[in-house]
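S.K.: Okay, predicted coordinates and the sequence, questions at the end:
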Amino acid sequence: MACILLGWELGANRGHVVRLAEIAARLMADGHSVHAALQNVDGAVDILPDGVVLWQGPVWPRLLVNVSRLTGPPVATMADILARLGLDRSESLAGLIHAWDSLLRAIDPDIVIADFAPALLCAAAGRVPAIAVGTSFERVPGSLAAFPSLTGERPVFDESALLDATNHALRATGRAPIAALPQLFRADRSLVASFREIDVYADARTESPVAPSIGSGAPALSDGKGEEVFVYGFEAMMADAALWDGLAKSGLPVRVHVPRATPALSERLTALGFAFEPEPLPFDRIARDSRILVSHGGHGFVSAALLCGLPQVVTHYDLEKRGYADCVVKLGLGGQVPLLAIRAEPFAESLRRLYADDALAARARAAAPGFHAQMDRLIDEEVASAVAELRP
């Protein structure tokens, strides 16, 4: 059997580890040994199956809080994101590749599986077969001549200068240069775990997507009888947001779950009259009891909302989540607002209007079967098939 290395570099939510855990479980059931090198190992042992060998993965330098330089004009492209994280300095990418080289020598995998891990793909290229997995935002088509703007605005960074810095790093680490920056995302196999309808690169995509990873299987379709507003929060960005006052002013019944919420935040939300859930709720229960959903726009939650046929409001705060929010609005299945642009009274009024919109609720329920029809190709099964094909 093969030795498999799972690697994760970018992205900040638990969905990456959930997806890799599904993949690891299937690979181990097939008899493979599995190592996981993760950007963030916090809580990973509670999600990954027993037997996975855990390593601290290389970290892009500006993800480290004490040297963070993530402020500046709003980003418009994936190149902008990578530059903010360090791609504008050739030393950053070179250091990441060297770090992955060390792990590759220590683990000696037969195949690597890269989850939003462009530096790992660079390290593995031509040396170890690579399977790239991720959401539609994370799996940029490697065939693109340049990263497109996802906002309609001009890029913040000069992509040609970033390409020069990238190729300097590739040459310095013994790799061949690339002709276009999106080639950072090339792999021997690409598996896009997302619905076509929320794929911001759909027009350039050649491979067929697989089912999104949502952790507990596809939720049941809502019967439309729920009355609550369910809010899935993200404390790091939402703790002090005007969102909470807007929800309170709406006068609607609100139930909230914020992972790892501080005691101060949970007390504040309870004081506002919300039903606060300290532990995650099964999505079937959310679908049963809710009329509309509010979230920060994480891919897994947005996908689950589409599957259960409930309208949703996305309070996005980054380029990825804005992309999903734009797709939800274009589909006519909900609303969106930038998190930091929320003002309590207008938000409350808008939420009440969406809550009362029977036509919106009917559209969301009618659309759900189309999303369920896309759940037949599971990421773990597709990875297992790719491993069987690529094994030396």
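M.R.: All right, it came through fine. Numbering: from 1, shown residues only.
S.K.: From here on, just use CA atoms for contacts and neighbour counts.
M.R.: OK.
S.K.: Thought A119 was touching L96, still the case?
M.R.: Yes. Between L96 and A119 a contact is recorded at 6.2 Å, counting by C-alpha atoms under 8 Å.
S.K.: Give me the more crowded residue out of these two.
M.R.: Neighbours per residue (other C-alpha atoms under 10 Å) separate L96 from A119, with A119 holding more: 28 against 23.
S.K.: now the residue nearest to L48 when sequence neighbours are not counted: how far from G51?
M.R.: Distances taken as C-alpha to C-alpha, 6 or more residues apart in numbering place A21 nearest to L48, at 4.7 Å, with adjacent residues excluded. With distances taken as C-alpha to C-alpha, to the nearest Å, A21 is found 11 Å from G51.
S.K.: Looking at the two, which is more packed in?
M.R.: When neighbours are counted by other C-alpha under 10 Å, A21 and G51 differ, and A21 comes out ahead with 24 against 13.
S.K.: Take this one as well and set it beside the first:
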Amino acid sequence: MARVLIAWELGEAFGHLARCLRLADGLAARGYEVTLALKDVRLPAGQMPELGITVLPVPLTPQSGAGSGSPVNYADMLRFSGFADTQDVAARLKAWEGIFALARPDALVADHAPTALLAAHLAGIPHLAIGNGFAIPPVVSPWPSIRPWEDVSYEALVDAEEQLDGVLDAAQKLLGYATAVRVRDLFGANDILDTFAELDHYGARLQGRYVGPIVSVPQALRVAWQSRDRPKVLAYLRPAVPGFQTVLQALVRLDAEVLCVAPGMSREAARRIATRRVRIALAPVDLDPLFANADLAVGYGNGGFSTQALLAGVPLSMRPRYVEQALLAHRVEAMGAGRLLSGRIDAGSVTESLQEMLCNLAYRQAAQGFRERHNQFTASQAIEKSLSLIERAFFDGSRIDAIQHAHALKESPPACVH
């Protein structure tokens, strides 16, 4: 039986975990032995993996900055996310060696797991990356800016990648590796993009292997719209979103029925905001039936909610928190299917912006165009295509025979000598 290790190392969103769990269950159902190495092993209700799948925690990645300013490209983002210190990187590589010794993988599938990719590359373990685009940089040199709305110099992009390679080089030498592996060596033609080309953070790639989003919705409450006549606005926000309270105040002022899903908001704060027209949900709700009749969605550029809105033909107003979300928001805006709430905001201007989006049919038409282009898409289709691509990359007929033969040799008892 071939063994697959699925690793998730960076990022906070539920989407990473959902993707790993769906892939693990799918591979296990196809007869593979699967180990999950996860940044967070606290699994939501209803999301436990199939029996027989091993779950391990990944080595802790310190979120230490690499200096002042903001990261300019993917390499720089890694230096801001625990890849600025040689000793830290070497320690995590050593820990991944231990995970490999336990799991004995024949292949690694990495979901925003750059240290795992590097460790697998050094260990000679076949690997690929899977993700929504942001954590799989395109095959260009230097890697492009992740702040296209700012003037980032070519020299800054080159310098960011060289500095990261310098740290990784030193970490590999510390562990005794003679030839250093560069970070761009970790990505390749087998990588899987679980998004749509229009929503790729770096723009559509000619050779990109797009499968569409792999989603898994936790157990959720069924909620219905209350009004027939008013416009309906579905919001998904978190207290950490910049201007969270301002956006809520704008939603209260809006002449519409509003349902706002706000994980992390306190009950007391929700009660102060809620009115007969504005409901606040603190637990997950089933979004699909709500999107079916929604006129506008308000989010922060998070991939799952944004894509779900567009697949339903609902335009988006977006207030990003992180650069990854801002990149996605710019893609939606470029399609004409949404608008950014950027810079300093006040409740009056946000209300005006939301009201304009409700009245301007162009936003709705662009979102419906996206829906029509992808009306054959299903989440199960995305997972099945991903599983097939993983099998094709690692486990063609000749390779699977070799793996099974090697496992049989390792596990068979030694011959008796008389």
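M.R.: Great, that's in hand. These numbers come from a predicted model, not from an experiment.
S.K.: rewinding a little: if I pick the residue nearest to L48 of the first structure, what's in contact with it?
M.R.: A21 of the first structure is in contact with I47, L48, P49, counting by C-alpha atoms under 8 Å, 6 or more residues apart in numbering.
S.K.: For the stretch 51-200 of the second structure, which segments are assigned as helices?
M.R.: Using DSSP state H, counting those that start in this stretch, the helices of the stretch 51-200 of the second structure run over 74-79, 86-103, 114-123, 154-174.
S.K.: got the contact list for the strand or helix carrying R399 of the second structure?
M.R.: Counting by DSSP states H and E, the secondary-structure element that holds R399 of the second structure is helix 397-411. Residues outside helix 397-411 of the second structure that contact it (C-alpha under 8 Å, 6+ apart): M1, A2, D106.
S.K.: Assign a three-state SS to Y317 of the first structure, would you?
M.R.: On the three-state scheme (DSSP: H, G, I helix; E, B strand; the rest coil), Y317 of the first structure is labelled coil.
S.K.: Trace it over to the second structure, please.
M.R.: Alignment note: Y317 of the first structure maps to R321 in the second structure; criterion TM-score structural alignment.
S.K.: Compute the number of surrounding residues for the spatially closest residue to its match that is not a sequence neighbour.
M.R.: Excluding its sequence neighbours, the residue lying closest to R321 of the second structure (C-alpha to C-alpha, 6+ apart) is V241, at 5.3 Å. Residues lying near V241 of the second structure (other C-alpha under 10 Å) number 15.
S.K.: So the corresponding residue of the first structure for V241 of the second structure versus L243 of the first structure, what's the distance?
M.R.: Matched to the first structure by TM-score structural alignment, V241 of the second structure sits across from M237. Computed as C-alpha to C-alpha, the M237 of the first structure to L243 of the first structure distance reads 11 Å.
S.K.: mind listing what the most centrally placed residue in the first structure touches?
M.R.: The structure's the first structure has its C-alpha centroid closest to H299; by C-alpha atoms, centre = their mean the separation is 5.2 Å. When contacts are counted by C-alpha under 8 Å, 6+ apart, H299 of the first structure is found next to T135, K321, Y324.
S.K.: Could you pick out the buried ones from these?
M.R.: Neighbour-count burial within these applies to T135, K321, Y324; the criterion is 16 or more other C-alpha atoms under 10 Å.
S.K.: doesn't G297 make contact with the last one?
M.R.: Yes. Between Y324 of the first structure and G297 there is a contact under C-alpha under 8 Å: 6.8 Å.
S.K.: And A83 of the first structure, what's its match in the second structure?
M.R.: Superposed on the second structure with TM-score structural alignment, A83 of the first structure falls opposite R79.
S.K.: so its match makes contact with Q63?
M.R.: No. R79 of the second structure lies out of contact with Q63 (C-alpha under 8 Å); the separation is 9.3 Å.
S.K.: Looking only at neighbour counts, state which of those two leads.
M.R.: More neighbours sit around R79 than around the other of R79 of the second structure and Q63, counting by other C-alpha under 10 Å; the figures are 23 against 14.
S.K.: Ignoring the adjacent residues along the chain, who's closest to the more buried one?
M.R.: Leaving aside its sequence neighbours, R79 of the second structure is closest to A66 (5.7 Å, by C-alpha to C-alpha, 6+ apart).
S.K.: try A25 of the first structure
M.R.: Take A25 of the first structure and drop its neighbours on the chain: the residue closest to it by C-alpha to C-alpha, 6+ apart is P49, 6.1 Å away.
S.K.: do you know how far that neighbour is from H35 of the first structure?
M.R.: As it turns out, when the distance is counted by C-alpha to C-alpha, P49 of the first structure lies 11 Å from H35 of the first structure.
S.K.: Check E22 of the first structure too.
M.R.: 14 Å.
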